[in-house]
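Asker: fold the following.
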Amino acid sequence: MNRRAKDILGKTDFDLFPDQTWASEIRNKDLKAIAEGRLSEYAVNYKDPSGRIRIVNALRTRVQSKNEVYLVAMLWDITEQHNNELELIKARESDRLKTNFLANVSHEIRTPLNAIIGFASIVGDAHDEFERNYYMNIINENSNQLLKLIDDIIDLSSLEVDKFEFKMRSVELKDICRSVYNMFSQKTKPEVSFIFDNNILPSVFLYTDPKRLHQVLSNLIDNAVKFTIKGNIRFGYEIQSEENTDKQFVRIYVEDTGIGIDKNYNHVLFDRFFKADNFTQGFGLGLPIAKKLTEEMGGELKFTSEIGCGSKFWIKIPILSNS
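Answerer: Have a look, this model is predicted:
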C-alpha cells in the first residue's frame, strides 16, 4: 500500500482510499472471506491509496481464536513478474508474426517474379508479333504487380514506425473519386461492370491527405477487381449525419458481386496477406494499409460480406474544416 504502519493502524478502508467505490469493493471482499472462511485471487488489479495500479496475488483467510474472529490478508506484488511475462509473450508473438509475414511475402513475391522470368526467357523465341506482345503484356503486368507489392511493404513499414507523413488540406472528394475511377475503369474483367454515379454525387470538401485517400480507395477497388469475376463493382459516396447531433460525415463505399468472404475470417481479414484458402490469391497488404491510413486520417474502415454474394467496404470520414 506504500504506507507506514502508523498511518494505517486504527483506520478503515474508507479512511485510506480516496476512491470510495474501491474502498467498498475491498470491504466486500473482506466480508466475503469472513463468511466463507477463505478468498484467493491471482494476478488481479490492485489500486493503492495513491491511485497506482499494481498486479497482486491476494489471500484472505478467517482465523478463529477463542471467542474472537480475525481476518488475515496477504498480498504479493507480482507487477514486475507479470510485466516481464507479458513482454515475453509479446516477443514470441512478434517473432511468430514476422515468420508468417516473411513466409507470405516470399510467396507473394515469387508468384509475379516467376512469371517475369519465365516469359522473359521465351519472348525471344516468339514466332510472330502477336505472340511477342502477348508475352510482353504478361511481363509488364507482373512487373507492375511486383512493384506495387514492394511499395506496399515500404508503406506498411513506415506506418508501423510512425514515419509516414500526411499532408492535410481541403480537397474536393469527387475529384479524388473520379481520378480513382479513371485509373480502374479499364482494368475490370470483361463480364464486370464498373459503376461510378459521378453525376448524382454531391459536392463535398474534406480536410484530408488527398494522396493517401486516393491510395486507400485504390487498394479497396483493386481487391474488388481482383475477386470479382462477373457482375458489377459499384463505387461512390454519400453524406450522412451522426445520430442526435449536427455532425456530418461522408461514407465512401466500394461494393462488389465477387466471391465474398466467409464470416469465420472476419477477425483476420485485415491481417497481412490474408488468404481464405491455398487455392486463391491473397489480399496482400492493401487492406491492412487501407485500414491503418484511414485511422491515421481520423476515419474508420468497415465491411460486410457474404460468401458467394460479394462484399461491401466503406470508409467513414468526418466532415471537418481545417480550422
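
Asker: please count neighbours and contacts with C-alpha atoms only from this point.
Answerer: OK.

Asker: neighbours around residue 194, how many?
Answerer: 21 (other CA atoms under 10 Å).

Asker: also this sequence, please, to line up against the first:
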Amino acid sequence: MKWEAPLGKFDIFENSGSVFAVEWSDEKCLIMQSFSSNIRLWLSQDTLTRNKFPTVFVYPQDAVSRATLIQNIKQNSQSSIKYGFRNLNGGITYVCEELLSDTNGIVTSIFTDITETYQHNLEVSEVSERLELVLEGTRLGMWDWNPQTNDVVFDERWANMLGLRHCDLTQTLSDWENRVHPDDIEGCFTDIMAHVNGEVGFYENTHRVMHADGNWRYILDRGRVVKRDASGNPIRFTGTHTDVTELKKAELRAQESLSAKNKFFARMSHEIRTPLHGILGTADILTKKNLPSDAEHLVQIINDSGEQLQILLNDLLDVAKIEEDTLEISIKRCDIVKSLKTVFNLFKQKAESKGLEYTFVNNTPTASIFIHTDPSRINQIISNVISNSIKFTNNGFVKLTIDVVGGEFFVHVEDSGIGIKDTSLIFNPYTQEGTVASKSMGTGLGLSIVKSLCEKLTIQLHIDSVPKRGTCFRFNLGRVIKTATTAKKMNKAESQEKTGVSNKKVLVVDDNDINLLIAKTMLGECFEIVEIAQSGKTAIDLVSKHRNYDLIFMDLNMPEMDGIETSEKINQLNLANPPIIVAQTADATEEAKALLKTASIDNIITKPFTKEKLTALIHSLNIRARPS
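Answerer: As a prediction, the model looks like this:
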C-alpha cells in the first residue's frame, strides 16, 4: 500500500514501548535508512551499526518468509508477517511487521511487539495439542452440552466411536439419547440429575449405545457441570465418552465363569449331601444302639469323617456365595450368651477326647446378654475358630471367654496350640500354616470365611499369636442392648416336651428309601404316628384322604412332581387345619431357599441332619408334646 510520510514521521513512536518504525534504503528492505529512536529498546547498537536487519532473525526460515513478503508487497498480496528476533537482552521478541510504501516507492516497516500475545497463543496451542494427543491416545470422544437448550457439541471422535461421521450429527441431545439402550436411559438421567442436584461431585455412568453397524457398544460416560446461570441452572455440562465394550465383555465372561463354577459347586454339594445324609443319619441312629465297643469306635469314625466332609461342603458353598456377593445376613435381637454356650457344647466331646482342658468363662455378672446380630453367622464364626483351636492344639487348653467392656460385647477364643507365624496370611483362601500333617486337616477356607463374615457383620477382629505357645482370637460383636441376671427357667410342660413323645401326626415325603428310613426312625422317637409317601402324588392323595396331618417333612427334589409343586397343591386344598410343611433338601443354595417362599414354606432342614438338629427344629415349631 502507498503511504504519505508526514513531517517528523517517526515522532509518534518516540515514547512508545511497543511500536517502532524503520525506513529502508533498498527494495529488499535489508538496509535501514532511518528508524525511530525507541528502536534501541529492542536492538543493540552493534546491530544498528551492522545495519543489515536480517542478521538479527532468530530462525533462518523467518528470513525466507520475510523475503517472500517483500516480493509480494508489490502485488499487494501480502503486507505483514509475524516472527521473532533477538532483542537487546539476548532474548526473543515476537513482532508483527507491516510494510508501507509511499508515493516515492520508499518502504517503511512498522513493528508491533506481540510477544505477550504470541506466547499466550503458543501456550494455548501447546495445551490444545497436548489435549488432542491425550484424547487421541485414550480414544475419548468429547461432548459439551447446554441442558437449557439441549444443544450439544460432539467432536469427531465421538461420532467415529459410533461408526458415524461428524456431519451425520445434528449437534443436539437426540444424537445421543436416541441411540441409548431403552433399558439404560433412565439410569443415565438418574445419575445426571444426581450430579446436577449436587448429590455427587461428578457424573459417571456405563450404558449401551447403538453403533452404526447395529451392535450395542458399552460406553463409559463421564462429565461435570462447569457453568451455571444466575439462578443456579446448569448451562454448560462437559464430558467424555470411552468405548469400554471389550472390557465389559471380559467382565461379563468372568461373571458367567464364576457363576458356572458356583453352580457346579452347588450341584456337586447336592449330589454329595444326599448319600452323606444316608451315611450320617445311619451312623447317628447306630450311636443310640447298644453296640460292642469296637463297633462304637467304627461308628464314631464314620461320624467324624462325615462331619469333616460336611464342613468342606459348607465352606465351598460359602466361598462361592462370598465371591458372588450373595451371602445372606439376617440381623435380629438374640441372646448371645445362650448362642455361644450352644456352640461351645458342640465341641466339648471333641476337645475332651484329645485330653484338652476345655472351658467356658463368663466374665459378666449376667446369664443373658442381648445384642443385634445374625446368630447363625456368629455361630459359624466361633465354630470355625474353636474347631481350628482344637485341631491345632495337641495338649494344654482351649478356652472360650465372654466379657462386656464399655457397653460392648467381646468374645475371646484362646488356645495353647502351635501358634501362627504370619497372622496376615491366614485369612487368605486356601492358605494354611504348619506341617504337612496339620495342613492335611482342612482346606484353608475356614478363616477366610470368618474374615468375610466379620466384614459383613461389622465385627472387629483382632488376633495375637506366638508360635509354639498359642493363639488368641478377639471379637467385638457390638453394643449390648439388654442384660438379664438369670436365665429363663423351663417350666414343667416345656421340660416334658424335651423328652416326651408327641401325639401329633407326621408325614414324611421322599423318593429315597434310605432317607425315608432315617427320617422315620428319627421322627419315631418324637411322634407316635409317622407315615411315609414316596412321591408328591401319593402325598397329596394321603393328605386329601386323611386331612389331619400336623407336620409334613417334604423332600424338594423328587421326580415327576417336586416338593415345591407338591406343597403348593397341598396348600390349595384349603384344609381347616393346614399342616406345617418343613422342606428337607440337600440343595443349600439361596436360589433353592427363595423358591420355598412361592410355596409358603417357612421352615427348612438341610441334609445331612442329625437327631439333635431335627429335635431342635421340632421344638422351634412349638409342636406340643404329651409325656409318654
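
Asker: for structure 1, what's the longest helix?
Answerer: helix 79-122 (DSSP state H).

Asker: next one: that helix to chain centre, how far?
Answerer: Its chain's C-alpha centre and that of helix 79-122 of structure 1 lie 17 Å apart, by CA atoms, centre = their mean, to the nearest Å.

Asker: swap in stretch 120-136 of structure 1?
Answerer: Taking mean C-alpha positions (CA atoms, centre = their mean), stretch 120-136 of structure 1 and its chain are 43 Å apart.

Asker: same thing with stretch 259-278 of structure 2?
Answerer: Using CA atoms, centre = their mean, the offset of stretch 259-278 of structure 2 from its chain centre is 27 Å.

Asker: one more: stretch 456-476 of structure 2?
Answerer: For stretch 456-476 of structure 2, the distance to the chain centre is 26 Å (CA atoms, centre = their mean).

Asker: now the end-to-end length of that stretch.
Answerer: In stretch 456-476 of structure 2, first residue to last residue: 13 Å (CA to CA, to the nearest Å).

Asker: so what's the residue count around residue 124 of structure 2?
Answerer: 12.

Asker: what's the distance between it and residue 237 of structure 2?
Answerer: Using CA to CA, residue 124 of structure 2 is found at 22 Å from residue 237 of structure 2.

Asker: could you do residue 223 of structure 2 as well?
Answerer: The gap separating residue 223 of structure 2 from residue 237 of structure 2 is 7 Å, by CA to CA.

Asker: quick one on the thing from earlier: the next helix or strand along the chain from the longest helix of structure 1 vs structure 2, average distance?
Answerer: Next helix or strand after helix 79-122 of structure 1 toward the C-terminus (DSSP states H and E): helix 129-160. For helix 129-160 of structure 1, the mean distance to aligned residues of structure 2 following superposition is 2.1 Å (mean CA distance after the TM-score superposition for structure 1).

Asker: buried sites along the top strand by length along structure 1?
Answerer: Looking across structure 1 with DSSP state E, the single longest strand is strand 53-65. Buried residues in strand 53-65 of structure 1, counted by 16 or more other CA atoms under 10 Å: 54-62.

Asker: can I assume residue 192 of structure 2 sits in a helix?
Answerer: Yes - counting by DSSP: H, G, I helix; E, B strand; the rest coil, residue 192 of structure 2 falls inside a helix.

Asker: and the residue lying closest to it once chain neighbours are set aside, how many neighbours?
Answerer: Leaving aside its sequence neighbours, residue 192 of structure 2 sits nearest to residue 203 (CA to CA, 6 or more residues apart in numbering; 5.8 Å). Residue 203 of structure 2 is flanked by 23 other residues according to other CA under 10 Å.

Asker: quick one: residue 203 of structure 2 and residue 223 touch, right?
Answerer: Yes - between residue 203 of structure 2 and residue 223 there is a contact under CA atoms under 8 Å: 5.1 Å.

Asker: before we move on, the earlier item: hmm, who's touching the very next helix or strand once past the longest strand of structure 1?
Answerer: The helix or strand immediately downstream of strand 53-65 of structure 1 is strand 68-77, counting by DSSP H and E. Strand 68-77 of structure 1 is contacted from outside by 30, 33-34, 54-64, using CA atoms under 8 Å, 6 or more residues apart in numbering.
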